[in-house]
Structures are given as structure tokens and as C-alpha cells.
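Visitor: Provide a 3D model corresponding to the input given below.
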Amino acid sequence: MAYQALYRVWRPQKFEDVVGQVHITRTLQNAMVQQKVAHAYLFSGPRGTGKTSAAKIFAKAINCKQAPVKEPCGECEACRGIQDGSVSDIIEIDAASNNGVDDIREIRDKVKYAPSAVDYKVYIIDEVHMLSQGAFNALLKTLEEPPKHVIFILATTEPHKIPLTIISRCQRFDFKRITHQVIVERIKHILDEENIQYDEHALIHVALTAEGGMRDALSLLDQAIAYSDDLHINMDDVLAVTGSISQERLLSMVESLNSGEAKQALNGLEESMQEGKDPNRFVFDFIHFLRDLYMYTSEDNMEDVLVRAIPDEQFKTIASQLSNHWLEQAIDILNQTQQDMKWTNSPKVLLEIALLNIQELQSKQVSNNQSSVSTELVQQIAQLEKELNKLKEQGVQAQPQEPAAQKRKAPKSRSNTYKVPYEKVRHTLSEATKDDLRNVKSNWAAFMDGLKKTSPPARAKLVDSTPRASSSKSLILSFKYEIHCALVLENQEMIENALAEYIGKRLTIIPIPDTEWQAIREDFLNQQQTSEDAEEQESTQEEDPFISEARKLVGDELLEIKE
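Guide: Next up, the predicted model:
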């Protein structure tokens, strides 16, 4: 017998085989059991998501000899006849090639005849949006009031092209794209049944390339099986049949762009184009690969959510060199490039420009830091000149010596991009209690887990933070990386509101770099110690009791004390 493609061999025969569409299969099953089957259905959704398969299973289930049932038995004459196509009462029509008025009139003339072999005559019209306007008008009356023994199932990938008068007469079910995890589990089951070995990352890449379509995934799987020589599907086989870019090349390009070596990155792009890679496929792979890098660097134990990358030693080494801010900007540039490529005849040129823009991100960051340093120095010099001129005009007067505790100044910030709020930090430290800090720390893990679901970008900015001190009104957070101090202020209100749900009160977050925390803490402790010493000295210097009595008798004006 001739070879059959996997998507034909493993076409769903029961509703439980239609993966990823539980919201539809459950509704249809309940309608059959409750005997509330409608006369017309519209199945819409992307290609390869199970629309036609669900329609055929539905036709079998309502005509099964065991009806009403949730699943067709597959053993009775009706089920077997519908499966092999020998039952003439199940009519499948391709509207792409039968889209005229005469074709629909033929259906309208035959629909009045009762079914010959089963209980219901079912018309499955695939790609119904291809019908002409006249054909839709011819179908309208029949679709609205068909005979009791007739059921219409319309399937389409473009429901917006169907007249509203048709849609309003049908129960509409929207099939959604199947998730990567569901596709991977399904093709794992198929390969296990076919006794074919595989690498799991290769299957993940097949699911990613399929873009939510199970039929596309099985077609790619068929190609990979045919390409491999030893019936073992690995990543190289999948990359070959999908035209994707290897991880080694993508890692090399990321490393080159991050280090400012644009020529090497452009050479990598040129080699990919010479090998016949599609520019659209290239930018698609690059975006998802940077996404994996971003996920991996944002949190620990994120290997399970990677869809394009394999977390080997080289991947981990390069990931440790990248910042989340750089990855965010690179993904934004590539996303914009992907949009622009739809309207150009020279996609390679746009890709080259995108790579050059990504390469400049690092140098822009350095130049911005340098410019901020230069601006700050100019301002400081101008201020010093004003003070010097003022001193020349007024003359320099000797100032009384201040106590050592008053001479202390705030430690100079090492940050050029973020100003540490020293007064707020000192005020918080003066009011901080161990109970307040203990309350924050005991709820911090649950707060971070909750933030992971509600706002992953905000959580990524808090990953390297540590609660240091807390009062009843404010919280000091120290950050491993200085840039996160400024970034966290962008989401400050949302973070404070989310934290309040876990600790029971609203705290104002005060971010500071880790490098500044130790200096501020030591300075505060020294001030506290100086104040305590002064109070102790005053308490020890009590006046002599004899002098106190003399002062009461004669007063301070007449009293003269001699040693």
C-alpha cells in the first residue's frame, strides 16, 4: 500500500484526539448528550487546528447507533461507513472549487430528500468564505430553515469574509492556535508509536515553526524523518528542513553585536543568505532566540520555558555577559524590522541596518554615561566658580569649628545616572524596626512569585534586589546593578501596590545600589554612636550637691566658685 503522510494516518477519530480545542469539543459533546444539536455550525480558525476533523467526528457521533454519546463508537456500520467515505449522506464540499450559484442550488434541491443510510444528512462546506455573493444568497434561506434531518457545518480560515447574514444563522466556534507544549506532547506520542527516536529540543523547534498548526507540525515531522538517515530526529535535521539558523551562528552573532564587532555579525548574516536562508525566517529565529536569552537571564531555573535555545555551556557563558536592557532594545529593533520587511523588496538591507543599530546600543550606553559625567562636572565647576567669586567679594571669615558629627557629609555617590536620596534613606533608617523588615522578608518570595504572573518585566527589575531596612512607611531596597535603581522607579506605583497586598500596608520603595548601602549604613551607625556618647557624657557630669545648695541660697549673681 502507498505511504500515507503522518497527518493523514494520525487524523483525529475521536474528540479526545482533537488536542488544544477543549472549549469546542466539550460544548459539542454536551449538546449531543442533551440532544440540543443545532441545524448549522460555523467552525473558524487558523489552518491545521482541527476544524474539518472535528466536523467529521461530529457527523459520526450524531449518526452513531449508540447515540446520544459523547464519542463515536467507531464500530457500528454508520461510524465505519462515514470513516471510509462509503456513506453518501455525509457530503463534504470544497467551496474553493464549487463556489458558484449553481453548486449551491444543487445543494438546495437535494437537501429536501431524507438520508438513506443514517439519521442525519450532514453538509460540510470547507473554505466557505470562497463562495460568491450569489452563492451565499442562494444558501441563505436553506441555511435558515433546513429540514430536520439536515445539519450544515461551515469551515473557514477567514470568517471576516462571510456575510453577517450567514454568521447570524450559525453557532460559531473559534478554533485557536495550538500551544507549543500541546503540539510537542502530541508528536512525542506519535513518534513513540512509530518507534522513531528523537531529541526533545528538535521537537520543540518543530512546534515553534508550525506556528500553532498541528497539520503543519506533522508535515515538518514527516520531512525530518525522511531527511534523517537513521530514524533519529535531531536538531540538525529539523534546521535543515525548516531553513532555520543554527544556535552556534546565532550565539556568535549575539556575542559580536554585544562586543561592538559589527563586521563579524554581518559576515554571519551574509553566510546565512548564501546558504539560501530566508530573511524573514532569519529575523523570526533571531527574535525568539533573544527572547530565550532574556528569559534565562531574568530568573533562575528557566530552562523549561526556552523554545528556541539549548542551554549548553556556550549559551550560559554568553547569557552572563548580556543585560536585560540590551536584550529588550535589540528585540524592539528586530520587531520593527520584521514589520518593515513586509513592505520592501530588499529585506537583507533592512536586516543589515538592524544589526548595525543593535551593535550601536552598547556604544550609546557608554557615551550616555560619559555625557552625563561631563554634564555633572560642568555644573559642579560652574557652582564652584560662583562660590569663589562670592567669597572674593565678601572676604573669607573664620568659621567656628563644628562638631565632628556635624562635619560628616553624605558619602559621594558612585552612580552617574541615579541620584541616591540620602535624606530619605537616613529618615527611614531612623524609624526602621526589625519587625517591619521581618514582615517584608517573610512575604518577599510570595510577592515575587505573584509579580511573575502579573508583570514579568517589573519582576525582572527586582530580581537582583534585597530588602535592607523598613519602617512603617518606607522600604530600602538595594540592587546589584545600578541601572535597576532607575528602572524600578518606572513601575514604582504598581510594585508598591502589589507589595501592599502581601504585607498589609503601603510602603514607599527607596532604591539604592549595593555599593552605596554599606557606606550609608556605616555612616548612620557612627552618627548614632556619637549621639549616644554625648548623652552619656552629659549625664555623668552632674553638679556638686554643696554648690547646688549655695546657688539656691544666694543666687547665681552673688555666687563665686573657686577651685
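
Visitor: every contact and neighbour count from this point should use C-alpha atoms.
Guide: Noted.

Visitor: which stretches of the stretch 351-500 of the chain form helices?
Guide: Using DSSP state H, counting those that start in this stretch, the helices assigned to the stretch 351-500 of the chain run over residues 404-407, 422-431, 434-454, 456-462, 482-488, 492-503.

Visitor: just send the ones you listed back as CSV, with mean neighbour count too.
Guide: Rendered in CSV, the data for the helices of the stretch 351-500 of the chain read as follows (neighbours: other Cα atoms under 10 Å):
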stretch, mean neighbour count
helix 404-407, 10
helix 422-431, 15
helix 434-454, 15
helix 456-462, 20
helix 482-488, 19
helix 492-503, 16
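
Visitor: now show me the structure for the sequence below, then we'll compare the two:
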Amino acid sequence: MSYQALYRVWRPQRFEDVAGQEAVTRTLRNALSHGNTSHAYLFSGPRGTGKTSAAKIFAKAMNCPNAVDGEPCNECDLCQSITQGKLGDIIEIDAASNNGVDEIRDIREKANYAPTEAEYKVYIIDEVHMLSMGAFNALLKTLEEPPMNVVFILATTEPHKIPLTIISRTQRFDFRRISPQDIIKRMTYILNEKQVEFDPDALMSIAKAAEGGMRDALSILDQVISFSDGRVTLDDTLRITGSITQELMIDYLTAALNHDTEKGLGLLHQMMQEGKDANRLVEDVILFSRDILIYQKTEDDTLLKMSKVDDSFKELIAGAHPEKIYDVIRIMNQTQLEMRTSTHAEVYLEVATVRLAQATPQAATVSAPQATVQKDTSDSQEIRSLKNKLNQMQKAIEQMQKTSSDNNGAAAPKRQPTRKKSGQTAFKVNTHQVFGILEHATRGDLAKLKDVWPDLINALSTSQKAIMNTSKPVAASPNGLVVTFDYDILCERAASDTFLIDAVGDYLEKVIGHRADMATVPSAKWLEVRQAYIDQMKSGSQEGNTDEQEKEEVTQESEEMEAVVSEAVNLFGKENVTIND
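Guide: Just a heads-up that it's a prediction; the model follows:
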């Protein structure tokens, strides 16, 4: 097979050829020129950004006898052998297919042998995140204390899957997505070397479709060259990538801004008949709308990702209200989510086009003075509504206070039971367990528990955290704690979840030194349960120690505080009240 793909033929052979990674290449060159190389490196970043190419260049520069300022000469026998993949001391391993313990043990054994031709033996492990946990453990000791003249270079697109013990033993370099300007510069150089004519707009379209990957850009360029008749044109590029021209995009958005539904649907059908990709179309509309907003605020064309500034683009910007563009982005983003689960993408695009043409933001349909008056009127109405609600709350509180004073000395009125859905039963509190905890409860134990409670919730699993998010510790003893929940269903789930109770006990044992059994009580019933305990204590023997007197004082103080909080919530609303202990 005589023909090779562009990304293979034009793979960078020097650090200066690696596009868009100046920070990484400069650091590696300085380390080589000053002799400060490490024994292990981790190259992470998106696909096609130069990780493996940089690793091979680094291996050449370490072993090249004629290296200058960290750059290999690419002319000596060692450089030529490494470039052709023939040097046995430079070992490339694909971890996707060699991810077992046996393969890593084999590497560990062979690493003990000295290099045969080069000065350093270099292992390049690509897609290292695919290794099994056993393979990582087998590699761990070798990475920490490798044999003399052995260097490991790990490359991955998913660094979050690599154990921290591996990352901490390497020097990490993050490769970023390559900017469209750098991709265009590299493609221009390649096309000039191949003596292929090209349209600059076509290269811009390829760079945008590549999404920051040089390999993807060169693969698309390879397709366009094969499709065209010796010249890279914009029309051929758009056919290959499935994108649309800027003129068509402007016409489509103009129809939406002018509420011309018929024209918008006609343009959409035209694009679909030309074979444009539906997902690509949605992405292009979102990026183009983003460019409109950015250019309206900055007028800096270097920040644009999708657009070219010309007269038609400026004319569109002049008539595009920001609120309308926000609607375009929001509707298209929702359409993109809906299209992922459907095989009828064109239907969703038609619906989105109709919504775009019919959407009329309030700010875009009135002049600036009218909008100000409208906003002031809306604010005044909102203020009046809040005042009315406040007056109603005050009257309700006065009525409640009057009823309370009239019934002074009489039995306290029973609370109206909360209406529940059919088939739903109230949670039954384990009063025996709660009373046992309250009998030995102290302020000190409760204070310790409140300090660690937020950290305890964060340490739980996702499902357990969802149950405990509304929980609040209200009493604690050395061996137990009482926790309230806003909803009966959460209270019941927490009481019946043995794994959750064990997790809470394990965390408390680790943090405060002892386990504590958790008793759950709905927030609405906590005052009632606590009062029942107080009544039981009063009806029993009157002999009590200092701890019992202290608990009674704390209980009375808590009751007074609950009354104040309850009145504040009724007056100002729960969302406007902050309780500081």
C-alpha cells in the first residue's frame, strides 16, 4: 500500500512542529537541554492533540547525540530508527489490548535489562487508563523506583480513570485542544508543500469541524482532497463535513428574527435535502448565535468560532436583539437533547424552527423608554403583592395571639392533622429509642455532632445523601443521636435503611471516636415527642441529678427559641429566615 494518510505522513518530528502546545513543548525542551529529565511522564488531553507525537520526539531528543536545545536532529541513525519504529529500546505499548497484569509484569522484568543501542530505554504506554487495577498495582513500584536509564511516558485521554498513586509518581502535562488558527496554519503549510490549491474559507470550515483535534482536521482534509479535483474548495468541504454556508445560516436566523415561519421551514428543508447532518446543523446554529452575542459585546473577530465578519454578518447583528439570540440558543439546546432519543431528527428541527419564528421576547418588542416603564410597573405590582401578603400574615398572627390569650389556662388546641394522600400512613416514631437517647443527652455531644454533620453528609453515597440532605441533629448522647427530617417519607426510609445507619455509625466512630445509634423523627412531630418525654420525666420521681436539671433548662430554652423561629417564619416566609445557632 503506497499511499499513507496525511496525519501519518505529516506527523511532527520536532517539538516546534507540534501545533498549539507551546507550554508543553517549551517545558520539555528546557528539561532536555538542562539535563533535568524525569523518570516518568503523564501526557493527558483530547484525541489528536499531539500526545503520542510529543512522546516519540521526547524519546528521540533524549537519545540523539546531535540534539540542540532539546530538539533531535532527525538525521542520525538513532533518530531515523526511532522515526521508522525499528529501534528496540523505544517500546510502544497499546494499553487497550495489553491491559493485564502479565503484560505489565513482562515490562517490569524487561526494564531491568540495559538498553542495547540507545542511551535510554523509553516505554510509551498509550491509552494507559485502560489498564486493569492489578496492572496498575504491578506498575506502581517500577514507576516509583525504575531501573537506571529507563523512562516511562504514559498517554491518556481520560486521566480521571488513572489511580492517584500513579499520577503522583509522574510529571503531568495537559495537552489542550488546538485552536482553529493553529490548525489552519498547519494545514496551510502541508498544502503548500504538496502544491495543492485551496480556499482559505474551506480550511476554516475544516478547523471548526475538527473541534480542536489536528488528526481529525488532517483526516477531513484528506477526504476533501480525494473528493475534489486538485483544489480544496468551500463547497466540497461543506459536503464532506455536513456543515452549511454562513450565508445560509444568516438567512435562516434572519427568517427567525423576522418571524417568517414559511421561509425558515423552506430553508430547513433545503438544507436537509442537501444532506446536511441534523446534529451538525443544531451545533452550528448554537455556535453562530454565540458568535453574534460575543461580537455584539466585544467587536473582536478573533474570538469568533463559527463566523466570518462581513457586511451580511454586521447587518444581522444590527437587527438581532440579545434576548432573541438567547431564545435561539435555549430552543436549539433543548432540541439537541430531544434529538438524542429519537430517530426523527427532522421533525424536532421543524418544531424548533416554528418556535424560533414565533418567539417574541418582551424586551425586543418595545422601545427602551417603554421597557423601563413596563419594568417599573411590574416592580410596583410585585411590591404591592408582597405588601398584601405581609398584611395578611400580620393579621393571621394577631388572630392566633388573640385565640391563644382567650384560651389561656385551657387545654392547648390539637393541631389539625396534615392531609395525606390515600394509602399513605404517618411515620410511627420509636419513642422508646428516642427517650433512651434523651435520658443521657448533653449539650456537648450535640455540639460535636453539629460540627461534623455537613462533612458526614458529604461522605455518604449519592442515594444516601439524597435522604440525609434535609436532616438535622436535635439531640445527642454518647451512644445515640436524634435526627429530624422535613418529610415523613425520608424519615421512614432513613429508619429502615440499615446500610445508611451503619454508614453514619462508621463515620462517627472514625471522626468523634465512638458509634452512635440514629433515631429518626419527623420535624413536625419533634416538639410533640420532646414534650412527651418532659411530661414523662415530670410525672416520675422528683429526685433528679444535675444532668436532668440541665436538660430541663435546655428544653425550656429550646421551646422558647422554637416559638420565636416559628413566628418569624410565619411573618416573613421560610425562604427569608436564616437561623444562626
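
Visitor: about what we covered before: distance to Glu549 of structure 1 added to the helices of the stretch 351-500 of structure 1, as TSV?
Guide: TSV is the format used below for those (distance: least, Cα to Cα, whole Å):
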stretch	distance to Glu549 of structure 1
helix 404-407	36
helix 422-431	41
helix 434-454	47
helix 456-462	65
helix 482-488	62
helix 492-503	58
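
Visitor: closest to Glu75 of structure 1 out of those?
Guide: helix 434-454 (46.5 Å; Cα to Cα).

Visitor: Asn258 of structure 1: which of the helices of the stretch 351-500 of structure 1 is closest?
Guide: Among these, the nearest to Asn258 of structure 1 by Cα to Cα is helix 482-488 (17.4 Å).

Visitor: what's the closest of the helices of the stretch 351-500 of structure 1 to Glu127 of structure 1?
Guide: Among these, the nearest to Glu127 of structure 1 by Cα to Cα is helix 434-454 (38.4 Å).

Visitor: and the closest one, what does it pack onto?
Guide: Helices and strands touching helix 434-454 of structure 1, by 3 or more Cα pairs under 8 Å, 6 or more residues apart in numbering; DSSP states H and E, are helix 456-462, strand 465-470, helix 492-503.

Visitor: what range in structure 2 does the longest one sit on?
Guide: Spelled out, it's helix 492-503 of structure 1. Residue correspondence for helix 492-503 of structure 1 in structure 2, counting by TM-score structural alignment: none.

Visitor: tilt between the one helix or strand Glu536 of structure 1 maps to and helix 422-431?
Guide: Of the helices and strands defined by DSSP states H and E, Glu536 of structure 1 is found in helix 514-540. Between the direction of helix 514-540 of structure 1 and that of helix 422-431, the angle (axes from the mean of the first three to the mean of the last three Cα atoms, to 10 degrees) works out to 50 degrees.

Visitor: onto which residues of structure 2 does helix 514-540 of structure 1 map?
Guide: When helix 514-540 of structure 1 is aligned against structure 2 using TM-score structural alignment, it corresponds to no residues at all.

Visitor: what comes up buried for that helix?
Guide: 514-517, 520, 523-524 (16 or more other Cα atoms under 10 Å).

Visitor: hang on, the earlier thing: out of the helices of the stretch 351-500 of structure 1, which is closest to Ser474 of structure 1?
Guide: Ranking the helices of the stretch 351-500 of structure 1 by distance to Ser474 of structure 1, with Cα to Cα as the measure, places helix 422-431 first at 6.4 Å.

Visitor: Provide the aligned range in structure 2 for the closest one.
Guide: Against structure 2, there is no aligned range for helix 422-431 of structure 1 (TM-score structural alignment).

Visitor: can you count the residues close to Ser367 of structure 1?
Guide: The number of residues packed around Ser367 of structure 1, counting by other Cα atoms under 10 Å, is 12.

Visitor: quick one: the closest residue in space to Asn324 of structure 1 that isn't next to it in sequence from Lys453 of structure 1, how far?
Guide: The shortest distance from Asn324 of structure 1 to any residue that is not its chain neighbour, by Cα to Cα, 6 or more residues apart in numbering, is 6.1 Å, and that residue is Tyr294. In this structure, Tyr294 of structure 1 and Lys453 of structure 1 are 16 Å apart, going by Cα to Cα, to the nearest Å.

Visitor: what of Leu290 of structure 1?
Guide: Relative to Lys453 of structure 1, Leu290 of structure 1 is positioned 21 Å away (Cα to Cα).

Visitor: now Arg186 of structure 1
Guide: Taken as Cα to Cα, the spacing of Arg186 of structure 1 relative to Lys453 of structure 1 amounts to 27 Å.

Visitor: now do Ser477 of structure 2 against Gly444 of structure 2, distance only.
Guide: As it turns out, when the distance is counted by Cα to Cα, Ser477 of structure 2 lies 9 Å from Gly444 of structure 2.

Visitor: higher neighbour count, these two?
Guide: Each of Ser477 of structure 2 and Gly444 has its neighbours counted (other Cα under 10 Å); Ser477 has more, 21 against 11.

Visitor: the more buried one and Ile107 of structure 2: what is the separation?
Guide: Using Cα to Cα, we find Ser477 of structure 2 at a distance of 57 Å from Ile107 of structure 2.

Visitor: now swap in Gln195 of structure 2 and tell me
Guide: Per Cα to Cα, Gln195 of structure 2 is found 45 Å from Ile107 of structure 2.

Visitor: the more surrounded of these two?
Guide: Counted by other Cα under 10 Å, Gln195 of structure 2 and Ile107 do not tie: Ile107 has more neighbours, with 17 against 11.
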